[in-house]
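Student: sequence first, predicted model second:
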Amino acid sequence: MSGDEPCGAVAFPCAAGAVPANRGIGIRIPSTQASESAWEAGHRAARVPALVGGIVVICTASITVTVPAFASVGTGAVTAVLLGTPAWAVIRAHQAASRFTR
């Protein structure tokens, strides 16, 4: 991922085969670009981190808006999720895609 697109907004269409392997969007690492099967497998594996990250960010943001005292903790939690979720997604994608490149 280049960091300029939301993880879930890319992982789900790529996993469904709606976005073929390319050099523009998606998890673009050598293992996912080895074949179309590796591309789809990698993005299927990235769906879980994308979904979990999205849910955590939405819940944390909602709590932060309704409970102002939670703002500093909420901001830290959202930052951690926004940094950690893409890393988790790339690791999962690499592991799944590597099964197709051996």
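Tutor: Structure received. Residues are numbered from 1 along each chain as shown.
Student: hey, let's count contacts and neighbours off CA atoms from now on
Tutor: Will do.
Student: so the nearest residue to Glu36 once chain neighbours are set aside: helix, strand or coil?
Tutor: Using Cα to Cα, 6 or more residues apart in numbering and skipping residues adjacent in sequence, the residue nearest Glu36 is Ala21, 6.1 Å away. Assigned by DSSP: H, G, I helix; E, B strand; the rest coil, the conformation of Ala21 is coil.
Student: next up, a structure to set beside the first:
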Amino acid sequence: MIPPNSTVGIRIPPLQRSEAAWTAGHTAGVKPAVIAFCIAAVCSIIGLFAPIAYWGSIAAFVGGLTWVIASAVRAANSA
């Protein structure tokens, strides 16, 4: 777990309101980040043989980042 700090982590206002919001937001972002990473990794490996699959990696990154932020904000607002 990343403790509240000024350099590393998801640096958006809802997560910076309190230590509880910071912790809840970062905890909620782990699962979507891992899933998006695995999808991007698989697409990258496939991309070695079929370069069009690299677009899947880009989509996984963008979709995963959106999912992580949405989950983190939802959890931080609930904290």
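Tutor: That came through, no problem. Here the structure is a predicted model, which is why all the values come from computation and not from measurement.
Student: how many other residues sit next to the residue nearest to Glu36 of structure 1?
Tutor: The number of residues packed near Ala21 of structure 1 is 21, by other Cα atoms under 10 Å.
Student: now swap in Arg23 of structure 1 and tell me
Tutor: Residues near Arg23 of structure 1, counting by other Cα under 10 Å: 11.
Student: if I look at it, how far off is Val48 of structure 1?
Tutor: 23 Å (Cα to Cα, to the nearest Å).
Student: which residues of structure 1 does whichever helix in structure 2 runs longest align to?
Tutor: In structure 2, assigned by DSSP state H, the helix with the most residues is helix 19-47. The aligned range for helix 19-47 of structure 2 in structure 1 is 36-64, by TM-score structural alignment.
Student: can you pull the buried residues of the matching stretch?
Tutor: The neighbour-count check on stretch 36-64 of structure 1 (16 or more other Cα atoms under 10 Å) flags 36-51, 53-54, 57, 60-61, 64 as buried.
Student: ok, stretch 15-35 of structure 1 next?
Tutor: In stretch 15-35 of structure 1, counting by 16+ other Cα under 10 Å, buried: 15, 17, 19-21, 25-29, 31-35.
Student: of those, closest to Ala9 of structure 1?
Tutor: For the buried residues of stretch 15-35 of structure 1, the residue nearest Ala9 of structure 1 by Cα to Cα is Gly26; the value is 9.4 Å.
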